[in-house]
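Enquirer: for reference, the sequence and a predicted model appear below.
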Amino acid sequence: MTTKAYETADETPEEISPYDLPGEWFVIHSYSGYENKVKANLETRIKSMHMEYRIFDVHIPMEDVVEIKSGKKVTVSRKVFPGYILVRMELDDDSWYAVRNTPGVTGFVGGNNKPTSLSRREVERFLGVRKEEERAKPRFKPAWEVGETVQVVAGPFADFNGVIETINLDQSKVVVLVNIFGRDTPVELGFDDIRKN
């Protein structure tokens, strides 16, 4: 009796946490909007100073967000923490100096003398270690806020104006207070059923 290699190949290996990789994760601060430039500067500096064996990874946490632009849903990537960059490194005087003196880096998050490394929970949360079903669905960023007046564009309340009372991102719904017969009446609507006034 022979066994085929592909019979056991369908077992999926367990995903390795970024926390378990060599080094510790630290957060550095940069000017907001310059994160990509600072990352490129730091990666160039790591190579030129031969620090690849002490500074392992430079990462800008990103997330997919659904925004409504011109009435259409568009998925865009945005920085989770504008102005902050994650660095995985072995912290010593040389690696600290290399990172700290990179153009655009304003400092480490934590104490001035000794930066604080991230915990396992923080690393996994910031780097997006999630279950597969959570990873597949981008977050929606509504174009409106609680308290904002919107126009209902679909359903029995079409052409009515109302004030947003609550926003439920998980269900893609809002509760809008619509004035019906002189009374504010809460109406649950989908994101597609309203637009900015």
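Expert: Noted; the coordinates are in hand. No experiment lies behind these values; they were computed from the predicted model shown.

Enquirer: hey, let's count contacts and neighbours off CA atoms from now on
Expert: Fine.

Enquirer: what comes up buried for the helix of greatest length in the chain?
Expert: When the chain is parsed with DSSP state H, its longest helix is helix 35-48. Of the residues in helix 35-48, E35, V38, K39, N41, L42, E43, R45, I46 count as buried by neighbour count, 16 or more other C-alpha atoms under 10 Å.

Enquirer: again with stretch 64-76
Expert: Those would be D64, V65, V66, E67, I68, T75, for stretch 64-76 by 16+ other C-alpha under 10 Å.

Enquirer: in strands only, show me those residues.
Expert: D64, V65, V66, E67, I68, T75 (DSSP state E).

Enquirer: pick the one among the residues you listed closest to F126.
Expert: D64 (13.6 Å; C-alpha to C-alpha).

Enquirer: dump the ones in strands among the buried residues of stretch 64-76 into TSV; add distance to R183 as well.
Expert: Listed next are those as TSV, based on distance: C-alpha to C-alpha, whole Å:
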residue	distance to R183
D64	39
V65	35
V66	33
E67	32
I68	30
T75	37
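
Enquirer: show me the two of the residues you listed that sit farthest apart.
Expert: D64 and I68 (13.2 Å).

Enquirer: packing partners for the longest helix of the chain?
Expert: strand 55-59, strand 84-89, helix 93-100 (3 or more C-alpha pairs under 8 Å, 6 or more residues apart in numbering; DSSP states H and E).

Enquirer: do you know which of these lies nearest V123?
Expert: strand 84-89 (9.0 Å).

Enquirer: before we move on, the earlier item: could you export the helices and strands packed on helix 35-48 to TSV, including columns for mean neighbour count?
Expert: Below are the helices and strands packed on helix 35-48 laid out as TSV (neighbours: other C-alpha atoms under 10 Å):
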stretch	mean neighbour count
strand 55-59	19
strand 84-89	23
helix 93-100	15
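
Enquirer: try this one next to it:
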Amino acid sequence: MMMQHKGMTGAPIATGARDGFENRMRRITARNLRAASMKVTEMNPNLARWYCLVVKRGHEFDVENSLKEANVEAFMPSERVVFVRHGRKIKSDRPSFPGYVLVRFVPSNEAFAGIINLKNVFDLVGGASGYHVIKDADVDVFKRISRGEDVTRVATDKTIGDGSEAEITLGPFAGFKCVVTGVKWCRQAKASVRIHVEGRAFDIDSMPLAFLKKL
């Protein structure tokens, strides 16, 4: 006679295996992130580079905080906005480039693996031959803006519109050629653009029109 074991199912075993795998991956990610930590950066400052992460929209601050908690240098360009809700003025910070966060570390296989496997991170901007490296000077522009310092203003080309081809001259995407997919005219005109990196397309919203030079 076959004995029945009441209450035994396969679900707890599967769940336990999944939890074990997830815990193991978290430990591996944490170990790899140590290779990207500021401790390593401070020991090798000349080797450290700024990169641009592609992250889940709406989670830019979460990614920045997770990196900082792991002692990895991160910076998310943001801007202060004021809006009215129920008759009250509310101030809030929003990402200057939704879907992207900047990170600085000494490049290594372990560091890249730790960064890419972080929650809400999809990839880094780049192609088959390597990831896009951002110049320190281009990051400093946004750091000065975030500190409220005056930054040299650049004239806006009002002939730029949908379909215009342009070169990005300032900021973390400086040097890329792009196609303008939309323009929002306001006090600080912004454009939506698309860049191509070795066959891969990256869409960028809220690109200051002053950062674009029409080709």
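Expert: Done, it's in. Please read all numbers here as calculations on a predicted model, not as lab measurements.

Enquirer: and the TM-score between them?
Expert: Scored by TM-score structural alignment, normalised by the length of the first structure, the superposition of the two chains gives a TM-score of 0.45; 110 aligned residues with a C-alpha RMSD of 3.1 Å.

Enquirer: TSV for the helices and strands packed on helix 35-48 of the first structure, including distance to E133 of the first structure?
Expert: Compiled in TSV, these are given as follows (distance: least, C-alpha to C-alpha, whole Å):
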stretch	distance to E133 of the first structure
strand 55-59	23
strand 84-89	25
helix 93-100	36
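
Enquirer: so for K196 of the first structure, which of those sits nearest?
Expert: Closest among these, using C-alpha to C-alpha: strand 84-89, at 32.2 Å.

Enquirer: what angle do the closest one and helix 35-48 make?
Expert: If you take axes from the mean of the first three to the mean of the last three C-alpha atoms, to 10 degrees, strand 84-89 of the first structure sits at 20 degrees to helix 35-48.

Enquirer: packing partners for strand 84-89 of the first structure?
Expert: strand 24-30, helix 35-48, strand 55-59.

Enquirer: now with 7 Å?
Expert: Counting contacts by 3 or more C-alpha pairs under 7 Å, 6 or more residues apart in numbering; DSSP states H and E, strand 84-89 of the first structure packs against strand 24-30, strand 55-59.

Enquirer: reformat those as JSON lines; add distance to Y97 of the first structure.
Expert: Listed next are those as JSON lines, based on distance: least, C-alpha to C-alpha, whole Å:
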{"stretch": "strand 24-30", "distance to Y97 of the first structure": "13"}
{"stretch": "strand 55-59", "distance to Y97 of the first structure": "11"}
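
Enquirer: list the buried residues of the helix or strand harbouring I115 of the second structure.
Expert: In the assignment (DSSP states H and E), I115 of the second structure maps to helix 109-116. Residues of helix 109-116 of the second structure classed as buried: E110, A111, F112, A113, G114, I115, I116 (neighbour count, 16+ other C-alpha under 10 Å).

Enquirer: any chance of these in JSON lines, plus distance to I204 of the second structure?
Expert: Formatted as JSON lines, these follow (distance: C-alpha to C-alpha, whole Å):
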{"residue": "E110", "distance to I204 of the second structure": "28"}
{"residue": "A111", "distance to I204 of the second structure": "25"}
{"residue": "F112", "distance to I204 of the second structure": "22"}
{"residue": "A113", "distance to I204 of the second structure": "24"}
{"residue": "G114", "distance to I204 of the second structure": "24"}
{"residue": "I115", "distance to I204 of the second structure": "21"}
{"residue": "I116", "distance to I204 of the second structure": "20"}
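
Enquirer: tell me the first helix or strand C-terminal of the helix holding I115 of the second structure.
Expert: strand 121-124.

Enquirer: helices or strands up against the helix or strand following that following strand?
Expert: Note on strand 121-124 of the second structure: by DSSP H and E, the next helix or strand toward the C-terminus is strand 126-127. Of the remaining helices and strands, none touches strand 126-127 of the second structure by 3+ C-alpha pairs under 7 Å, 6+ apart.

Enquirer: in a strand, I164 of the first structure, correct?
Expert: Yes. Judged by DSSP: H, G, I helix; E, B strand; the rest coil, I164 of the first structure forms part of a strand.

Enquirer: can you give me the helices in the second structure?
Expert: 11-34, 38-43, 60-69, 109-116, 136-146.

Enquirer: got a list of contacts for the helix or strand containing S77 of the first structure?
Expert: If you go by DSSP H and E, S77 of the first structure is part of strand 72-79. For strand 72-79 of the first structure, contacts defined as C-alpha atoms under 7 Å, 6 or more residues apart in numbering pick out P61, M62, E63, D64, V65, V66, E67, I68.

Enquirer: turn those residues into a markdown table, columns for distance to N161 of the first structure.
Expert: Formatted as a markdown table, those follow (distance: C-alpha to C-alpha, whole Å):
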| residue | distance to N161 of the first structure |
| --- | --- |
| P61 | 38 |
| M62 | 35 |
| E63 | 33 |
| D64 | 30 |
| V65 | 27 |
| V66 | 24 |
| E67 | 22 |
| I68 | 19 |
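
Enquirer: run the angle between the longest helix of the first structure and strand 55-59 for me.
Expert: Using the same axes, to 10 degrees: helix 35-48 of the first structure against strand 55-59 is 170 degrees.

Enquirer: tell me the angle of helix 35-48 of the first structure relative to helix 93-100?
Expert: Using the same axes, to 10 degrees: helix 35-48 of the first structure against helix 93-100 is 150 degrees.

Enquirer: returning to what we had before: reformat the helices of the second structure as JSON lines; add distance to V82 of the second structure.
Expert: JSON lines is the format used below for those (distance: least, C-alpha to C-alpha, whole Å):
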{"stretch": "helix 11-34", "distance to V82 of the second structure": "36"}
{"stretch": "helix 38-43", "distance to V82 of the second structure": "34"}
{"stretch": "helix 60-69", "distance to V82 of the second structure": "18"}
{"stretch": "helix 109-116", "distance to V82 of the second structure": "33"}
{"stretch": "helix 136-146", "distance to V82 of the second structure": "16"}
